[in-house]
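Need the 3D shape of this:
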Amino acid sequence: MKREDLNDMLWFLAVAEERSFTKAAAKLGTSQSTISHTIKKLEARIGLRLLTRTTRSVSPTEAGERLIRSLAPRIEELESEIDQLMEIRDKPSGTVRITLSDHALESIVWPKLRNVLKHYPDIGLELNTDNGFRNIVEDRFDAGVRLGESVDKDMIAVRIGPDWRLVAVGSPDYFARRTAPEKPQDLVGHICINNRQSRSGGLYAWEFAKDDRELRVRVDGQLTFSTTYAMIDAAVKGYGIAYVPEDIVAREIEAGRLLQVLDDWCPSFPGYHLYYPSRRQNSPAFKVIVEALRQS
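Model (predicted):
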């Protein structure tokens, strides 16, 4: 059905309900002659008379009554659905989907959101952990969380966490058998625990910097993971050196279960940002999530 056909039928329903072209015209904000012309076109297109017109009244014909019985429930259903959508517009509800790394989830996002969600039972939250890069538009995510330097320029980016850095760590048992590296190039002679980028499929090249000098080192070892926490566990158990976020291994280092090396070569990274398309009408639920995550 063409859009103009639907409009004509809505006008027919208005005339049938009001039993008057004049009243229907006032209700619809148009002229009586325009409505009369529209109904005549509709009747000509269908090939049936829909309204009986007299000088004093307007009433549906048998065909008109049949059309009313068919149209009215559907129009009521549409109006009800629109009313519900209007409620959603004003009330935080619905599901928000976010793609993020396991570190971002555990260190920033979940700690900030777990208490907020208790106050908004109608908000659903899907947190999809992925250490690679996702196209949030194509994959139908509402937003993503990545380091500030990784966010595309055409996205809105909201900072949600402080700067942090990766550190190289290994167990005392591992370093009892091998000399600790003094510079990043020494890692080539060590057993390292690799991280595979889940989206690209490639291995992460460890990034180092010192005195304006930047280095990337591709390491080798027995184990490769796509999750940070498995890398830490393997390092504690002596399987090699891991390059992992400092904040989540601080306790292991303090307890002596891990030893930190190459400290002066480990740079800081811009903190996590929530990013999402700039051209969109954000729901109340999404706005609640953004404000809860926003770094104060």
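
drop to CA atoms for contacts and neighbour counts, all remaining ones
Noted.

and Arg216, that one's in a strand?
Yes - counting by DSSP: H, G, I helix; E, B strand; the rest coil, Arg216 is part of a strand.

Please give the structure of this sequence too, so both can be compared:
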Amino acid sequence: MNELPLADLDAFAAVARERSFRTAARKRGVSASALSEALRRLETKLGVRLLNRTTRSVTLTEAGTRLFERLSPALGEIAGALDQVGSLRDSPAGTLRLNVPTVVAREILPPLVGRFLNANPAIVLEVTAEDGLIDVLAAGFDAGVRYEERVERDMIAIPIGPRVQRYITAAAPNYLVKRGIPQHPRDLLEHATIRHRFLNGIALAWEFGEGEEALTIAPPAAVVANTIDLEIGAAVDGLGVIRTFEEFLMPEIKAGRLVPILDAWVTSFPGPFLYYASRRHMPAPLRAFVDFLKSEQRRAER
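Purely as a prediction, here's the structure:
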């Protein structure tokens, strides 16, 4: 049998992983027809069908399943070896793909990005901000940023950003004049509020306190949205009470457009973590970012 082109094997693995020519092509930046031609060449050389293709689905044949199971670790080792060699360059190169919560994209990453990319000019950073729970590695990201309770146990996690964050409650001065100042979280059941709803349709209840003092309520909403800018704007306009990350509200509080309330019921929690899969050969851009975050942490501890 003639030597099989590595590119065709890689194309097969990409389609097998996604179960879709179109999705695999989009992620690789090539056309679906190019992947289809690579699969045709590979199947012709092997003399066996690897994929069953219909207009609606792509499934692996028995031969395709066996090849994919043996091929995936080998391709991973090759990619890791190439990244390791690339790391010996004066500056690591490649694309670093991160999936992060909205608050991290807005408040935590901006001061880090400039320093990281100035030190690593050959790296391209791609950031997707979303608050839903997804398998970031299966979705093609190199790493994710999440809070402790949402980090998978089999992942490596390192701190990124502040080690303590807070949820606070606030309202516009004109709203408080009109409706009164809540003295206890239960008072919010008689107030209008600004609620956040995630893209999966879930609007989380508001949690206050800890232990025996813990209290969870779902106050009536005047506005429900999935964008923090609209939510803050609604609160500033006096439409209701808002409760969210302190970082989001501090500019409006400092400007006098919002007033913090229920100070005794501020909720503190650990800051976010960068998490990634444990593997022998880490991609050079991810390794550079991890090293950068560790140096930032050491600098902050001095």
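
Give me the TM-score for this pair.
Overlay of the two chains. TM-score (TM-score structural alignment, normalised by the length of structure 1): 0.67; 219 aligned residues with a Cα RMSD of 2.5 Å.

gap between the residue nearest to the spatial centre of structure 1 and Lys287 of structure 1?
Closest to where the C-alpha atoms of structure 1 average out (Cα atoms, centre = their mean) is Asp142, at 2.0 Å. Note on Asp142 of structure 1: its distance to Lys287 of structure 1, by Cα to Cα, to the nearest Å, is 11 Å.

mind checking the SS state of the nearest residue to the residue nearest to the centre of structure 1 once chain neighbours are set aside?
Closest residue to Asp142 of structure 1 apart from its sequence neighbours, by Cα to Cα, 6 or more residues apart in numbering: Arg97 at 5.2 Å. Assigned by three-state DSSP, the conformation of Arg97 of structure 1 is strand.

Run a quick neighbour tally on Arg97 of structure 1.
Here the number of neighbours of Arg97 of structure 1 (other Cα atoms under 10 Å) works out to 16.

what about it, distance to Asp220 of structure 1?
Distance from Arg97 of structure 1 to Asp220 of structure 1, by Cα to Cα: 35 Å.

in the stretch 101-250 of structure 2, which spans are strands?
For the stretch 101-250 of structure 2, the strands defined by DSSP state E, counting those that start in this stretch cover 123-129, 143-146, 155-159, 164-171, 193-196, 206-208, 215-217, 221-225, 241-245.

for the fifth one, packing partners?
If you count contacts as 3 or more Cα pairs under 8 Å, 6 or more residues apart in numbering; DSSP states H and E, strand 193-196 of structure 2 packs onto strand 221-225, helix 228-236, strand 241-245.

Using the aligned residues only, give the average distance of it to structure 1.
Strand 193-196 of structure 2, aligned to structure 1 and superposed, deviates on average by 0.9 Å (mean Cα distance after the TM-score superposition for structure 1).

Identify the residue range in structure 1 corresponding to that strand.
Strand 193-196 of structure 2 corresponds to residues 192-195 in structure 1, going by TM-score structural alignment.

In the matching stretch, which residues are buried?
When burial is assessed from 16 or more other Cα atoms under 10 Å, stretch 192-195 of structure 1 yields the following buried residues: 192-195.

Can you classify Phe269 of structure 2 by secondary structure?
strand.

Run a quick neighbour tally on it.
12.

got a list of what it touches?
Neighbouring residues of Phe269 of structure 2 by Cα atoms under 8 Å, 6 or more residues apart in numbering: 164-166.

Looking for the alignment partner of it in structure 1.
Taking TM-score structural alignment, the alignment pairs Phe269 of structure 2 with Phe269 from structure 1.

State the distance from that match to Leu215 of structure 1.
15 Å.

Same question for Glu62 of structure 1.
From Glu62 of structure 1 to Leu215 of structure 1 the distance is 84 Å (Cα to Cα).

same for whichever helix or strand Asp291 of structure 2 is part of, what does it pack against?
Using DSSP states H and E, Asp291 of structure 2 sits within helix 284-301. Taking 3+ Cα pairs under 8 Å, 6+ apart as the contact definition, the neighbouring helices and strands of helix 284-301 of structure 2 are helix 62-86, strand 94-100, strand 155-159.

by contact count, what packs against the second one?
Helices and strands in packing contact with strand 94-100 of structure 2 are listed as strand 123-129, strand 143-146, helix 284-301; criterion 3+ Cα pairs under 8 Å, 6+ apart.

Tell me which of these lies nearest to Ala74 of structure 2.
helix 284-301 (18.3 Å; Cα to Cα).

relative orientation of the closest one and helix 62-86 in degrees?
50 degrees (axes from the mean of the first three to the mean of the last three Cα atoms, to 10 degrees).

so how far is helix 284-301 of structure 2 from its chain's centroid?
Remark: helix 284-301 of structure 2 is offset 18 Å from the chain centroid, using Cα atoms, centre = their mean, to the nearest Å.

got the buried residues for it?
Neighbour-count burial for helix 284-301 of structure 2 [16+ other Cα under 10 Å]: 284-290, 292-293, 297.

same check, this time on stretch 229-236 of structure 1
Neighbour-count burial for stretch 229-236 of structure 1, counted by 16+ other Cα under 10 Å, picks out 229, 231-232, 234-236.

same question, stretch 206-220 of structure 1
206-208, 219-220.

for stretch 78-98 of structure 1, same thing?
Buried, per 16+ other Cα under 10 Å, within stretch 78-98 of structure 1: 92-93, 96-98.

Contacts only, for Ala205 of structure 2.
Here Ala205 of structure 2 is in contact with 216-219 (Cα under 8 Å, 6+ apart).
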